[in-house]
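> Here is the input, now give the coordinates:
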Amino acid sequence: MEIITSGFQSDLDGRISENVRAVLVVESADLAQKMVLGLPIFIRTLRQLRQAGFKEIWMVSRHLENLRPLLNRFGMLEYIQLSHDTPHFESGVSIFSAQYHYESEFIRWVHVKKITNPSDYLGKINPMWWHRLEDSKASLKAIEKKIFQNIKDKTEGWVAPHLNKPVSFAMTRQLVKTDLSPNTITFVNLALAVLTALLIMNNNYGWRVLGAILMQFSSIIDGCDGEVARIKILSSRFGAWFDTIADDLANNLFWLGVFVGLFRTTGNTFYFNGGWVLFGLSFLVSLFLYYQMMTRTKSANVKDFVPAWSDKPASAKEGWFEKVRPLMKRDFFVFLMFVLLILDLRVLLFWISTVAISATFLVHGASFVLSLVRRR
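I've put the predicted structure just below:
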């Protein structure tokens, strides 16, 4: 049997031209209320339907009174319409079952393609994108495993998938059981970055080691906000931009700690003055990047950025920029800083950072200028 595993993203990138209704059929209230990573399975699907762009969402069940408290608790009553029987629509409706777990990408694809019966396609798509819910712990564990695996499969870089994710996943499993929002996690991590910078600039080696450890820990936590947002279907444009800007602020704070610490230890003003110059270049890189993300890629996610001279999306993984992208990712550079700080090789870190920041400034600056020229 042919398994559909490609072509989805190109379909999802297209415009949605009309409103499509979605109907979620809840046959078993007991199954629908099963908790998977902090959410009842039917609440997860309703949030996914809303996130995918379905503006009219119906939930059909003979057990509405049993389900209404959970709908109210998770704030879904204002977004959906309830019925004991499936309403009749002549066209423009997609019917889902609460007895299945669906990946968000599949639901978005169903929306774009205006598919009436998504269940007809379950045997043809990647099995990681759906799971039939059964009344067993093994079934719930299988869904959890698929959710985390799908997140890991979309994680880029050399360090994050292999070193950061095993730890962040363990933390996220606990965080989804709380009411902490992804934005709260981002804010806490930014506050941790401030403390880290203060420790890194300390004259005492022991405090700097603690700062280095906290810096790597911050890099791990950086994955938790996005994981919680995806698992609990709480992603938002504001949250994505907040996360991106907070990451850049944290990176600059870490760099501030490095060059101020070198100046305090050696008394050499070269590190202090040169560090501030590089700090300014790093700030400009962020501005160049944000402008292009807002005007060209229309995305708040840095991984979607492609330089102005490229005519292919980042997902194509082609060109020299894509080959060096892992070197510019936060997970790699923070890990490199962590190692060099532990080894007390701050001078080497200063010069590596000088080369890295300067090269990044030239690349993003050239792309920024080219994007300005093309917009005229």
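
> Only C-alpha atoms from now on, for both contacts and neighbour counts.
Fine.

> Residue 358: neighbour count?
By the measure other C-alpha atoms under 10 Å, the count of residues near residue 358 is 15.

> my guess is it meets residue 281, correct?
Yes. Residue 358 is within contact range of residue 281, at 7.4 Å (criterion: C-alpha atoms under 8 Å).

> Number of residues surrounding residue 26?
Around residue 26 there are 23 residues (other C-alpha under 10 Å).

> list the buried ones in stretch 60-75?
By 16 or more other C-alpha atoms under 10 Å, the buried positions in stretch 60-75 come out as 60-61, 64, 67, 70-71.

> Find the nearest non-adjacent residue to residue 147, please.
residue 231 (7.3 Å; C-alpha to C-alpha, 6 or more residues apart in numbering).

> can you pull out the strands in the stretch 51-200 of the chain?
Residue ranges of the strands in the stretch 51-200 of the chain, as given by DSSP state E, counting those that start in this stretch, are 56-61, 80-83, 93-97, 100-102, 130-132.

> Reformat these as TSV; add distance to residue 205.
TSV is the format used below for these (distance: least, C-alpha to C-alpha, whole Å):
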stretch	distance to residue 205
strand 56-61	58
strand 80-83	57
strand 93-97	58
strand 100-102	50
strand 130-132	50
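
> Leaving out sequence neighbours, find the closest residue to the residue nearest the centre of the chain.
The residue lying closest to the centre of the chain (C-alpha atoms, centre = their mean) is residue 226, at 3.9 Å. Nearest in space to residue 226, with sequence neighbours left out and distances taken as C-alpha to C-alpha, 6+ apart, is residue 182 at 6.7 Å.

> The one you found - how many residues pack around it?
Residue 182: 26 neighbours (other C-alpha under 10 Å).

> which ones are touching it?
Shown in contact with residue 182 (C-alpha atoms under 8 Å, 6 or more residues apart in numbering): 224-226, 228-229, 234, 239.

> how does it look with 10 Å?
By C-alpha atoms under 10 Å, 6 or more residues apart in numbering, the contact list for residue 182 reads 175-176, 188, 224-230, 232, 234-236, 239-240, 242-243.

> and this one, so I can compare the two:
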Amino acid sequence: MRGINRILTAPFTAFFIRSGLHPNYITLLGGAVGILAFFSFSIGTKAGFIVGAFLFEAFYILDNCDGEVARARGLSSEFGSWMDTLVDCFIHVLAFIGIGIGASRIAENPLMIFVGIAAGMGTFLSTFVAMLQKTRNYGLAIHGMPKAPAGAEKKITAIDRLIDILSVGDFSLVLLLFAIFNKMELLLWLGAIGANLFCIILLAINFKYLTGREE
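As a prediction, this is how the structure comes out:
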């Protein structure tokens, strides 16, 4: 599926291809922008949320660029793929925590910090289990978990399709809308509930694999 951000990314990808910058550095640049978004979210003002949301959108664009540049220049690597995934996960977790801090300052309610942490943890755990799902389907091994035999057909399951749908890459635009309409507390609650619910679903589906009982 091709999201709106993929379309917005095109001119930036073309620029980075011409610049010769290695895609791994684009990943790190995106991570730096994501950290700036965290600090902006943490300020605790509507303006801080909106600026943070635009920075988060910039992170998403850079996050798309690194992979596109890597493929265009023949620089794709397993290391780059894992680094991209880890930076992506880290920034999403940080964003939710930053929004929680900011929302707690606006509402003068410390509970929002814990809601932000819950959303961040749900995001982290969902990403981790989704990564394990990929290792099962694509023949990679992590921490001694079972690995698909060489040459085995890749299994595309319903959960893979669900992950693909949820990973279209337009969450940053949704976040921007919530920031503009000053509904960041609602976003936090939706994130905390949705991310953790999705994680539970992934864990249930992958239980045998995670416990090493899959044949």
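
> Any figure for the gap between the residue of structure 1 most remote from its centre and residue 261 of structure 1?
Most distant residue from the mean C-alpha position of structure 1: residue 267, 41.2 Å away (C-alpha atoms, centre = their mean). Relative to residue 261 of structure 1, residue 267 of structure 1 is positioned 10 Å away (C-alpha to C-alpha, to the nearest Å).

> which residue in structure 1 lines up with residue 115 of structure 2?
Counting by TM-score structural alignment, residue 115 of structure 2 corresponds to residue 274 in structure 1.

> give me the element its match is part of.
Per DSSP states H and E: residue 274 of structure 1 is located in helix 269-292.

> how big is the offset of that helix relative to structure 2?
For helix 269-292 of structure 1, the mean deviation from structure 2 after alignment is 2.6 Å (mean C-alpha distance after the TM-score superposition for structure 1).

> Which strands or helices does that helix pack on?
helix 237-266, helix 346-375 (3 or more C-alpha pairs under 10 Å, 6 or more residues apart in numbering; DSSP states H and E).

> Can you tell me which of these is most buried?
Compared across these, helix 237-266 shows the largest average neighbour count, a mean of 20 (mean count of other C-alpha atoms under 10 Å).

> Give me the distance from that helix to the chain's centre.
When distances are taken as C-alpha atoms, centre = their mean, to the nearest Å, helix 237-266 of structure 1 is centred 19 Å away from the chain's centroid.

> what is the orientation angle of it with helix 269-292?
With axes from the mean of the first three to the mean of the last three C-alpha atoms, to 10 degrees applied, the angle from helix 237-266 of structure 1 to helix 269-292 works out at 170 degrees.

> tell me what helix 237-266 of structure 1 is packed against?
For helix 237-266 of structure 1, the packing partners by 3+ C-alpha pairs under 10 Å, 6+ apart are helix 182-200, helix 205-231, helix 269-292, helix 330-342, helix 346-375.

> change it to 6 Å
When contacts are defined as 3 or more C-alpha pairs under 6 Å, 6 or more residues apart in numbering; DSSP states H and E, helix 237-266 of structure 1 packs onto helix 182-200, helix 269-292.

> mean per-residue distance, it to structure 2?
Averaged out, helix 237-266 of structure 1 is 1.1 Å away (mean C-alpha distance after the TM-score superposition for structure 1).

> Ok, which of the helices and strands packed on helix 269-292 of structure 1 comes nearest residue 151 of structure 1?
Nearest to residue 151 of structure 1, of all these, is helix 237-266, at 15.8 Å by C-alpha to C-alpha.

> Make JSON lines out of the buried residues of stretch 60-75 of structure 1 and add distance to residue 206 of structure 1.
Shown next, in JSON lines, are those (distance: C-alpha to C-alpha, whole Å):
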{"residue": "60", "distance to residue 206 of structure 1": "61"}
{"residue": "61", "distance to residue 206 of structure 1": "61"}
{"residue": "64", "distance to residue 206 of structure 1": "59"}
{"residue": "67", "distance to residue 206 of structure 1": "55"}
{"residue": "70", "distance to residue 206 of structure 1": "50"}
{"residue": "71", "distance to residue 206 of structure 1": "51"}
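
> from those, which two are the most distant?
Maximum pairwise distance among these (C-alpha to C-alpha): 14.9 Å, between 60 and 70.

> Just list the residues touching residue 119 of structure 2, thanks.
By C-alpha atoms under 6 Å, 6 or more residues apart in numbering, the contact list for residue 119 of structure 2 reads 191-192.

> Tell me the spacing between whatever residue of structure 1 lines up with residue 199 of structure 2 and residue 248 of structure 1.
Residue mapping for residue 199 of structure 2 onto structure 1 gives residue 361, with TM-score structural alignment as the criterion. Per C-alpha to C-alpha, residue 361 of structure 1 is found 14 Å from residue 248 of structure 1.

> same check, this time on residue 165 of structure 1
20 Å.

> what does residue 153 of structure 1 give?
24 Å.

> For residue 203 of structure 1, identify the helix or strand it belongs to.
Following DSSP H and E, there is no helix or strand that holds residue 203 of structure 1.

> Let me know how buried it is, in neighbour terms.
Counted with other C-alpha under 10 Å, residue 203 of structure 1 comes out at 15.

> Could you check which residue of structure 2 pairs with it?
Mapped onto structure 2 by TM-score structural alignment, residue 203 of structure 1 lines up with residue 44.

> Now do the contacts for that match.
Under the criterion of C-alpha under 6 Å, 6+ apart, the contact list for residue 44 of structure 2 reads 102-103, 105-106.

> mind running it again at 10 Å?
Residue 44 of structure 2 neighbours (C-alpha under 10 Å, 6+ apart): 98-108.

> any idea how far it lies from residue 104 of structure 2?
Per C-alpha to C-alpha, residue 44 of structure 2 is found 7 Å from residue 104 of structure 2.

> again with residue 81 of structure 2
In terms of C-alpha to C-alpha, residue 81 of structure 2 sits 35 Å off from residue 104 of structure 2.

> Neighbours of residue 169 of structure 2, how many?
Neighbours of residue 169 of structure 2 under the rule other C-alpha under 10 Å: 19.

> which position in structure 2 aligns with the residue nearest to residue 226 of structure 1?
So residue 182 of structure 1 corresponds to residue 23, using TM-score structural alignment.
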